[in-house]
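Visitor: Sequence and predicted structure, then a few things I'm wondering about:
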Amino acid sequence: MKKSGPTERKPEASASRLIDARIEELGDWRGETLARVRGLIKQADPEVIEEWKWRGVPVWSHAGIVCTGETYKNVVKLTFAKGASLEDPAGLFNASLEGSTRRAIDIYEGDKIDEKALKLLIHAAVALNVQKKSRSA
């Protein structure tokens, strides 16, 4: 197995740079919000892997996709890949509620983020991914 040298790009580092660039390119409340939730995700799970998928969507994974962070004109959307299987006692999920798999949190300009509840959702999503991965191994 070849080891990465200092001149070789690691996919995660490249994805992190692309996410940095997206945040800077937005340059408004959406960039600030995406940066804020990104920081909370990394605090909740320091082992999370950042990816860049589907032509420009930040993705955070740990034993599978935890959530994505899409930005639209009026909303920053955090979509949890297996959100329908997660407990949400704080009621953060407010979008994609009709599906049988995903759930999302739409964050609008001026919304306050319940940091504790978001971190608990991240923990739960990671635990679910790890549990499912260990069952299939």
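Guide: Yes, it's here. Residues are numbered from 1 along each chain as shown.

Visitor: alpha carbons only for contacts and neighbour counts from here, please
Guide: Will do.

Visitor: Confirm residue 69 sits in a helix?
Guide: No - when the secondary structure is assigned by DSSP: H, G, I helix; E, B strand; the rest coil, residue 69 falls in strand instead of a helix.

Visitor: Next up, a structure to set beside the first:
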Amino acid sequence: MNASEQIDKLIERTVDWRGQTLASVRKAILEADKEIVEEWKWMGSPVWSRDGIIAVGNAHKGKVKLTFMYGAKLKDPDKLFNAGLEGNERRAIDFLEGDNVNVRALKDLVRAAIGYNQAERLKKSKKASAAKAAKTGKAAKK
């Protein structure tokens, strides 16, 4: 069973409002960018990635939690983050029963996370190229 099928099963098993909320969150995430990949990690967590992990979703007893891997690095003009605010890297959105998913704002946040992942990947690539050039003696002379 692939990751998308496992996420489908999780949503099916979660028959109350949490399953509906997780399905809405998932739909918004996947609509934000066609290149997002669904993964199944850590013994049962839906993970959405593009150029690195974007977010992890979980249905807990009284909430659906969507944790952004590098949420502390993202601008959140719509103030979606409401959990993990003290952390240096992660930020989360806790959806409680009756909460509506702000689809537009969530998509914007997902796109910001993708942009962050891509910028970090580019930085690492440039550092690796510079290190390789220095190692082979091809570093630019000033």
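Guide: Perfect, I can see it now. This structure is a prediction, so every number in the text was calculated from the model and none was measured.

Visitor: Quick check: chain neighbours aside, which residue is closest to residue 32 of the second structure?
Guide: Nearest-residue entry for residue 32 of the second structure: residue 107, 5.0 Å, with adjacent residues in sequence omitted and distances by Cα to Cα, 6 or more residues apart in numbering.

Visitor: what about the one you found, which SS state?
Guide: In terms of secondary structure, residue 107 of the second structure is helix; the call rests on three-state DSSP.

Visitor: residue in the first structure matching it?
Guide: Residue pairing (TM-score structural alignment): residue 107 of the second structure is matched to residue 119 of the first structure.

Visitor: List the residues that contact residue 11 of the second structure.
Guide: Applying Cα atoms under 8 Å, 6 or more residues apart in numbering, we find residue 11 of the second structure in contact with 19, 20, 22, 23.

Visitor: mind checking how far it is from residue 20 of the second structure?
Guide: Residue 11 of the second structure sits at a distance of 7 Å from residue 20 of the second structure (criterion: Cα to Cα, to the nearest Å).

Visitor: ok, which stretches of the first structure are strands?
Guide: Using DSSP state E, the strands of the first structure run over residues 49-53, 57-61, 65-71, 76-80, 103-107.
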